[in-house]
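Q: Based on what follows, work out the 3D shape:
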Amino acid sequence: MSDIHTENSDLIYQVDDKPPFNQSVISAITHLLAIFVPMVAPALIVGTALSLPAEITAYLVSMAMIASGIGTWLQVNRYGRVGSGLLSIQSVNFSFVTVMIALGSTMKGDGLHVEAIMSTLLGVSFVGAFLVVGSSFILPYLHRVITPTVSGIVVLMIGLSLIKVGIIDFGGGFSAKSSGTFGNYQSIGIGLLVLLVVIGFNCCQNALLRMGGIAIGIIVGYVVALCLGMVDFSVMQNLPLVTVPVPFKYGFTFDLHAFLVAGTIYLLSVLEAVGDITATAMVSNRPIKGEEYTSRLSGGVLADGLVSVIATMLGSLPLTTFAQNNGVIQMTGVASRHVGKFIAVILVILGLFPVIGRFFTTIPAPVLGGAMTLMFSMIAIAGIRIIISNGLNRRETIIVATSLGLGLGVSYDPEVFRVLPASIYVLVENPICAGGLTAIFLNLLIPLNKTESHSVEATELNVRSAERETD
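A: Down below sits the predicted model:
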């Protein structure tokens, strides 16, 4: 089997192509529209849950954008071993939201001042990020563990998990659920309008219209929502004109218990990053096996770790590679990593001027849901394609079926494994981790047949030979 998947004729621009300036800007804005709210939401959620002062929450949001810009720049440019060299967008890791809230609430209950809480949360996150950095150096030796089947399952679970987020926004979001207006005609109508506009433009033969389809759909939905009085501009009030990054603004405090919890989530996020990068390589028509893939994978995870070091030092929650942009790549046909440079610069600018960035948070949930539901489904399809690329013989079918059953089952009811010890439960309550860990376990437990065994050994020999040549 060729290292590169079947040629993706739907791509308008390949990884190393340089689109014209106007098309690059349109594509960059499309990515930003898809990821901006999920990027700033974690800081807003943590800030609200811990009752942080408005200025601290605003600072967390600004640093999230600046750190995401720096991380995206490292990923797409690929300096030495650092970066995947793909259109990999860095953003705040949602996995840390519940952990930060739980740890912060405990500290608050113990009487710690808000700045002491921030100092501890960011301090343990800063140290924990080095676990991701270290894991990047052993990834090339894990061919028997992280196979296309395992990566495909992780990507599939990422897509299926995100679909839930997209469909909730489609119906009006969590605020609509709490107010009893979830799924009303207004929300469903706007969600369907955006969805149909995105589909319509994606079917166009004109490359420029296709690339701008998601952005156009969101703009149309936003205008209609504005006319219906659904846009709330109150979040833009009382914001500083400029936000300047200050390293360790709240000090540096280390707590071993908090570190063990955060460190566990960091290690699990490596598995998610592997799935995201594999999906990006897949939709970008790049190999998901062999030397190039291994190099991109370790470089992408290394950048993930380094960016989280930078992010937590500046005062942001930890970052990771975002899955959402894979759906944008598929919908727009633009896989050019050079578009990521525009995204990175725009993110840093938005972070420095918070009023501009906060404007994106005024986009109503149904508008985002109409576009995201489709994009997240495309991510799930990318996972299926990765799984199929490795073949679906009896062994692989058992691995996929069991992992999908347990992973998707956990997403329906995360408390199903609550009887387990807390140290284990924290690993399996997340559907992505539950599915991924099940796939890894079964991949090691179920023996390969002779043909598969020879194939794996040949791949490992090729990688070792390539590494010796590089050295």
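Q: alpha carbons only for contacts and neighbour counts from here, please
A: Noted.
Q: Let's verify the closest residue to residue 15 other than its chain neighbours: helix, strand, or coil?
A: Using Cα to Cα, 6 or more residues apart in numbering and skipping residues adjacent in sequence, the residue nearest residue 15 is residue 336, 4.1 Å away. Following DSSP: H, G, I helix; E, B strand; the rest coil, the label given to residue 336 is coil.
Q: Flag every buried residue along the host helix or strand of residue 123.
A: Applying DSSP states H and E as the criterion places residue 123 in helix 114-135. Counting neighbours by 16 or more other Cα atoms under 10 Å, one finds that the buried residues in helix 114-135 are 114, 116-133, 135.
Q: Pull the contacting residues for the residue nearest to residue 15.
A: With contact taken as Cα atoms under 8 Å, 6 or more residues apart in numbering, residue 336 is in contact with 13-19, 86-87.
Q: from the residues you listed, which two are the most distant?
A: Pairwise distances across the contacts of residue 336 (Cα to Cα) peak at 14.8 Å, for the pair 19 and 86.
Q: Name the residue closest to the centre of this structure, please.
A: Centroid-nearest residue in the chain: residue 322, 2.1 Å away (criterion: Cα atoms, centre = their mean).
Q: One more, so I can put them side by side:
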Amino acid sequence: MSNQEAISEDIIYAVDDKPGLTESFFAALQHVLASFVGIITPTLIIGGVLGLGSEIPYLISMALFVSGVGTFIQARRVGPVGSGLICVQGTSFAFLGTILATGFTVKATGGNNDEVLATIFAVCFLAAFVEIFISFFIEKLGKVIKPVVTGVVITTIGVYLIKVGMTDIGGGQWLLTNMPEKFASASNLIVGFSVVALVVLLNASKNQWVRLTAVVVAMIVGWLLAVLLGIAKFEVGEFDLIAMPIPFKYGFNVDFGAMIAFGFLYLITAIESTGDITANCAVSKLPVKGASYLARIRGGILGDGVNSMIAAAFNTFPNTTFSQNNGVIQLTGVASRYIGLWIGAILIVLGLFPVIGAVLQNIPKPVLGGATLVMFGTVAAAGVKILASEKINRRSLLIIAVSLGMGLGVSFVPELFINAPKLVTAIFGSAVTVSGLTAIVMTLVLPENYSASTDHLN
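A: Down below sits the predicted model:
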């Protein structure tokens, strides 16, 4: 039975309990199934949109490998690094827009795929120091990064990325650019929106396992439908039998302008992870205040930063703490951090075999688009939920309006900075960065009594 930390009968194995071999393996497998699609999807999108081609299987392998290493660190705790909880690490969706913008900038100057990846990973590596630094001041960060700021940023991320999901439903960016007459064919739309409908249908189920695996099941069914409609292709090119993790395989090329944008995103993901770790503590029946709680938060955010540095060093994109695994803990009643070690081991093993990435690379674009459209919509909805949780007065309404207007305006009219210096484009070319910086500046500049002082205008 559980130890003294298990203060509720809802928990079968508390944080420091050690389940048996069989229980550990199957509990870990459930977490892997719940997070697998989230881990690989950003890499599939980045690889597809930036045209990285033959590099995609290796990048997927590294995404799985580093997620395993990061999850192991979070659960095991290495010195001050790690939360000591089942905090599954996975590739963050928050960085997608800025990664794509950085990649397109390098390509616009004639850079090849290696130079694109060298720049992205170098910037991600160096900017991760921001999250490492702020982990020591996380309790004070809330005084600057208010819910209005995080809500605006997360909403912007979701809304900005919806375009990516919808483009994939139509067949993908390559098809739109090179064969527009075949874009958004009836077959593509049927498959894409069938996946959307199935995700919604499965999420409406009363069975929690069905809801947890909704995206995986919907993508499998969508892939089968794509085969029946003749729009699925299966091509497996050459790949190594084993994916050897090679530090900075593509080189190291720093873009200081992009670093500012990435540094800001690390700041926002630290706030997000604070919420996820707090929820993890709650479902694990641990305190959500006091010294032990703050120690877990600091260790978890520090772990996020260190794991993102490891990710960049080993050729994958920034990591963050996933939230869907909190649902698995609540469902199974297994909160033991030793399960995190098993999850890490499984992901590391999966990441060593590029054949997995080679197969997943063949997921039809409409299938991927249908799944990601729901994911990105969920991100936007999470941002709206944060905003709705706050009392919206004149001040906060103005901050939200101007921040969203600025951020989405840059997204809709990327040519706005076409004649600006490269540094300006790198910083302000990202919708997420612009909306976030606008929200922070307005939060600091507009006085708290702004609403009261303008009431006489009514």
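Q: before we move on, back to that, the helix or strand following the helix holding residue 123 of the first structure: average distance to aligned residues in the second structure?
A: Downstream of helix 114-135 of the first structure, the next assigned helix or strand under DSSP H and E is helix 148-170. Aligned to the second structure and superposed, helix 148-170 of the first structure gives a mean residue distance of 1.6 Å (mean Cα distance after the TM-score superposition for the first structure).
Q: in helix 148-170 of the first structure, what counts as buried?
A: Using 16+ other Cα under 10 Å as the test for burial, helix 148-170 of the first structure gives 148-163, 165-170.
Q: got the contact list for the helix or strand following it?
A: Later in the chain than helix 148-170 of the first structure, the nearest helix or strand by DSSP H and E is helix 173-179. By Cα under 8 Å, 6+ apart, the surrounding residues in contact with helix 173-179 of the first structure are 168, 182, 365-366.
Q: List only buried entries from those residues.
A: Buried members of those, counted by 16+ other Cα under 10 Å: 168, 182, 365-366.
Q: of residue 19 and residue 86 of the first structure, who's got more company?
A: The neighbour comparison of residue 19 of the first structure against residue 86 (other Cα atoms under 10 Å) goes to residue 86, with 26 against 18.
Q: how close does that one sit to residue 468 of the first structure?
A: As for residue 86 of the first structure, its distance to residue 468 of the first structure is 24 Å (criterion: Cα to Cα, to the nearest Å).
Q: Then residue 369 of the first structure?
A: Applying Cα to Cα, the value for residue 369 of the first structure to residue 468 of the first structure is 48 Å.
Q: Look at those two and report which has more neighbours.
A: More crowded of residue 369 of the first structure and residue 468, by other Cα under 10 Å: residue 369, with 31 against 9.
Q: Which residue, other than its chain neighbours, is closest to that one?
A: Nearest non-adjacent residue to residue 369 of the first structure (Cα to Cα, 6+ apart): residue 170, at 3.9 Å.
Q: wait, what's in contact with the one you found?
A: Counting by Cα under 8 Å, 6+ apart, residue 170 of the first structure has contacts 183, 187-188, 191, 365-370, 373.
Q: and residue 204 of the first structure, what does it touch?
A: residue 210.
Q: Am I right that it falls within a strand?
A: No - read with three-state DSSP, residue 204 of the first structure is coil and lies in no strand.
Q: For residue 328 of the first structure, see how far away it is.
A: From residue 204 of the first structure to residue 328 of the first structure the distance is 16 Å (Cα to Cα).
Q: and if you look at residue 210 of the first structure?
A: From residue 210 of the first structure to residue 328 of the first structure the distance is 11 Å (Cα to Cα).
Q: what's the answer for residue 126 of the first structure, then?
A: Residue 126 of the first structure is 30 Å from residue 328 of the first structure, by Cα to Cα.
Q: With residue 395 of the first structure instead?
A: From residue 395 of the first structure to residue 328 of the first structure the distance is 33 Å (Cα to Cα).
Q: So the two - more neighbours on which side?
A: Neighbour count, other Cα under 10 Å: between residue 395 of the first structure and residue 328, residue 328 has more, with 29 against 15.
Q: Hmm, that one is touching residue 31, no?
A: Yes - using Cα atoms under 8 Å, residue 328 of the first structure is in contact with residue 31, at 6.5 Å.
Q: Quick check: neighbours shared by the two?
A: When contacts are counted by Cα under 8 Å, 6+ apart, the set common to residue 328 of the first structure and residue 31 is empty.
Q: Contact partners for the residue nearest to residue 128 of the second structure when sequence neighbours are not counted?
A: Excluding the flanking residues, the one nearest residue 128 of the second structure by Cα to Cα, 6+ apart is residue 305, at 5.4 Å. Neighbouring residues of residue 305 of the second structure by Cα under 8 Å, 6+ apart: 128-132, 266, 319.
Q: Hmm, residue 255 of the first structure is touching residue 120, no?
A: Yes - with contact defined as Cα under 8 Å, residue 255 of the first structure reaches residue 120; the gap is 6.7 Å.
Q: Run through the helices of the stretch 301-450 of the second structure in chain order.
A: For the stretch 301-450 of the second structure, the helices defined by DSSP state H, counting those that start in this stretch occupy 324-332, 338-351, 354-360, 365-388, 394-412, 422-428, 431-445, 450-453.
Q: which helices and strands sit right next to the shortest one?
A: Okay, so that is helix 450-453 of the second structure. helix 394-412 (3 or more Cα pairs under 8 Å, 6 or more residues apart in numbering; DSSP states H and E).
Q: buried sites along the helix it packs on?
A: 394-396, 398-400, 402-408, 410-411.
Q: so that helix corresponds to what in the first structure?
A: Aligned using TM-score structural alignment, helix 394-412 of the second structure spans residues 394-412 in the first structure.
Q: By how much does that stretch deviate from the second structure on average?
A: Compared with the second structure, stretch 394-412 of the first structure is 1.6 Å away on average (mean Cα distance after the TM-score superposition for the first structure).
Q: ok so, going back, show me which of the buried ones among the contacts of helix 173-179 of the first structure is closest to residue 445 of the first structure.
A: Of those, the one sitting nearest to residue 445 of the first structure (Cα to Cα) turns out to be residue 168, at 37.4 Å.
Q: Relative to residue 372 of the first structure, how far out is the closest one?
A: 10 Å.
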